[in-house]
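Novice: attaching a predicted model along with its sequence, questions to come.
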Amino acid sequence: MLYTAVLKRNPFPAALRYYSRSAKMSLKAISSKDAASLDKDLMEIGGWSLDQLMELAGLSVSQAVYRIHPPSKGKNVLVVCGPGNNGGDGLVAARHLAQYGYTPSIYYPKPGKNELYQRLTTQLKSHSVPFITDLPIAIKTSDLLIDAIFGFSFGGPLREPFPTIISQIETASIPVLSVDAPSSWDIEKGPPEKGPGSKFMPEALISLTAPKPCVKFYRGRHFLGGRFLTKDIVEKYGLGLPVYPGVEQIVEVGVDVDVEGEGEGRL
């Protein structure tokens, strides 16, 4: 879906009401604090491991890529990864894309030190997925870019090399899919007022588990991924998640929004 209005820059309200093509649904944006708490609950109470959560998140990202940019539109997918879990989601997505018939490549300027990231890197190398070092050249030879740099834990300010990287992504002429949040955006307040990322508006965004408050400022195709939450978790955080169709790991959501205190608008 396309978002068609620009709303005032202010703190994000408690809930968004989205409409799917088939039925009206209500989704709640979840703060970065609650998102971290939810992940903790999943692992400490629900028995999930970080590996499992990252695998399912990356699978969701790969399905969003297939939905918006099937291989027939171009197989060269550049995945730009940050040093944390968001980057790990990108590494997993790249492995799935290689299995789908794409030709992914990875730009990973600051590899994560966790042993999990090292294993994901080894898996990609075993699939002959290249790790590139020249981002501008890679952008010019790619058909789609996945922005997997920063997720819900990003709080700024940007430190090199990421201001330069985000500026290069921001001015890229190819479609961009951002994972969980457009990198450089404040999770609550959206894009920065100036500097790298201030004009960054990716063509597509996939929110993992639940939308984050910055989605208020987003205009583009919006997907939700993370089909693994239990009823207790959904109720505890009041997420009101949509029904995922069939065996899909993603669902496209948007466009109408009910903003508390502002009435309905187009986001």
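Specialist: That came in fine, so what should we check first?

Novice: could you use CA atoms for every contact and neighbour count after this?
Specialist: Will do.

Novice: which ones are touching Arg17?
Specialist: Lys24, Met25, Ser26, Leu27, Lys28, Asp256, Val257, Asp258 (CA atoms under 8 Å, 6 or more residues apart in numbering).

Novice: those residues, buried ones only, as a PyMOL selection?
Specialist: In PyMOL syntax, the buried subset of the contacts of Arg17 is picked out as below (16 or more other CA atoms under 10 Å):
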select buried, resi 25+26+27+28+256+257+258
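
Novice: between the contacts of Arg17, which is nearest Ala64?
Specialist: Distance to Ala64 across these (CA to CA) is lowest for Leu27, with 18.8 Å.

Novice: that closest one reaches Val243, doesn't it?
Specialist: No: between Leu27 and Val243 there is no contact under CA atoms under 8 Å: 11.3 Å.

Novice: okay, pairing it with this:
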Amino acid sequence: MSLRTLGAKAAAALDEELMSSGAFSIDQLMELAGLSVSQAMYTLSPPSKSPRVLVACGPGNNGGDGLVAARHLHHFGYKPSVYFPKQSKNELYARLRKQLEQLKVPFTEDFAGEVGRSDFVIDAIFGFSFSGEVREPFPAVIRALAESKVPVLAVDAPSSWNIEEGLPGDGPGKGYNPDALISLTAPKPLVKWFKGRHFVGGRFVSGEIAEKYGFDIPPYKGSDQVVEVPLGGEKL
């Protein structure tokens, strides 16, 4: 299987089109993304093996995907906890948090301590739109992810990575290469530097849209929302 990658500008333009002429709402896109993340987690390690999953959420859409994933993980039988230190003022994030609180999913402010009590971590801090400096409190969080022996699943991009150029040469993300990555809709160019298990998720885009933006829809099976793509299975 060989898939074309989707650059940052094209990914942003695709999102805009999906929410305009595509008639998708941001809620729908987050729901579909979060469901894909939770299915990738289940494929990696079911709740019988890794029940305690810590979901680290940033303030943007990537964090929203993580909040949705935490809800699905609860229903899948996991015991998720959520680190969400910089909640957006957008009411969508307040609703996603409320849904988790109603399920008694705990929120933590002690990231390092919670990592030590977890079997797996989901990195939903920064996605394809990240650029510039990593700001507090996330430098210490990303360093902890890089140094931890607890396996990590990154959502769309390992946090602090450059979408086009991959792993940073210095800063908190230096040496950070998580165990698994789920690319949403299509792989991004950074997969060239990624070393772990790679999934693609987001089963809702038409073939016409995929061709317009120059990426491929992977061969999803049955009701699956994710496909595992072997390393080197992307056209850069």
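Specialist: Okay, I see it. Here the structure is a predicted model, which is why all the values come from computation and not from measurement.

Novice: how about a markdown table for the contacts of Arg17 of the first structure, with secondary structure and distance to Tyr237 of the first structure added?
Specialist: Below are these laid out as a markdown table (DSSP: H, G, I helix; E, B strand; the rest coil; distance: CA to CA, whole Å):
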| residue | secondary structure | distance to Tyr237 of the first structure |
| --- | --- | --- |
| Lys24 | strand | 20 |
| Met25 | strand | 16 |
| Ser26 | strand | 13 |
| Leu27 | strand | 11 |
| Lys28 | coil | 9 |
| Asp256 | strand | 22 |
| Val257 | strand | 19 |
| Asp258 | strand | 19 |
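
Novice: what is the nearest of the contacts of Arg17 of the first structure to Pro213 of the first structure?
Specialist: When these are compared against Pro213 of the first structure (criterion: CA to CA), the nearest one is Lys28, at 8.9 Å.

Novice: nearest residue to the aligned partner of that closest one in the second structure other than its sequence neighbours?
Specialist: Residue pairing (TM-score structural alignment): Lys28 of the first structure is matched to Arg4 of the second structure. Counting by CA to CA, 6 or more residues apart in numbering, Lys235 is the residue found nearest to Arg4 of the second structure once chain neighbours are left out, at 4.5 Å.

Novice: ok, which stretches of the first structure are helices?
Specialist: Remark: helices assigned in the first structure by DSSP state H are 32-44, 50-68, 85-100, 115-126, 135-140, 162-170, 231-237.

Novice: out of those, flag the one nearest Tyr107 of the first structure.
Specialist: Minimum separation from Tyr107 of the first structure across these (CA to CA) falls at helix 135-140, 6.9 Å.

Novice: whereabouts in the second structure does that closest one align?
Specialist: Alignment of helix 135-140 of the first structure against the second structure: residues 111-116, by TM-score structural alignment.

Novice: what of stretch 78-94 of the first structure?
Specialist: By TM-score structural alignment, stretch 78-94 of the first structure lines up with residues 54-70 in the second structure.

Novice: start and end of that stretch, how far apart?
Specialist: 9 Å (CA to CA, to the nearest Å).

Novice: what's that stretch in contact with?
Specialist: By CA under 8 Å, 6+ apart, the list of residues contacting stretch 54-70 of the second structure from outside reads 30-31, 33-38, 80-88, 93, 96-97, 100, 114-115, 118, 120-127, 155.

Novice: redo that, cut-off 7 Å
Specialist: Residues from elsewhere that reach stretch 54-70 of the second structure, judged by CA atoms under 7 Å, 6 or more residues apart in numbering: 30-31, 33-35, 37-38, 80-84, 86-88, 93, 96, 115, 118, 120-127.

Novice: taking those, please make a ChimeraX selection of just the buried ones.
Specialist: Filtering the contacts of stretch 54-70 of the second structure down to the buried ones (16+ other CA under 10 Å) takes a single ChimeraX command:
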select :30,31,33,34,35,37,38,80,81,82,83,84,88,93,96,115,118,120,121,122,123,124,125,126,127
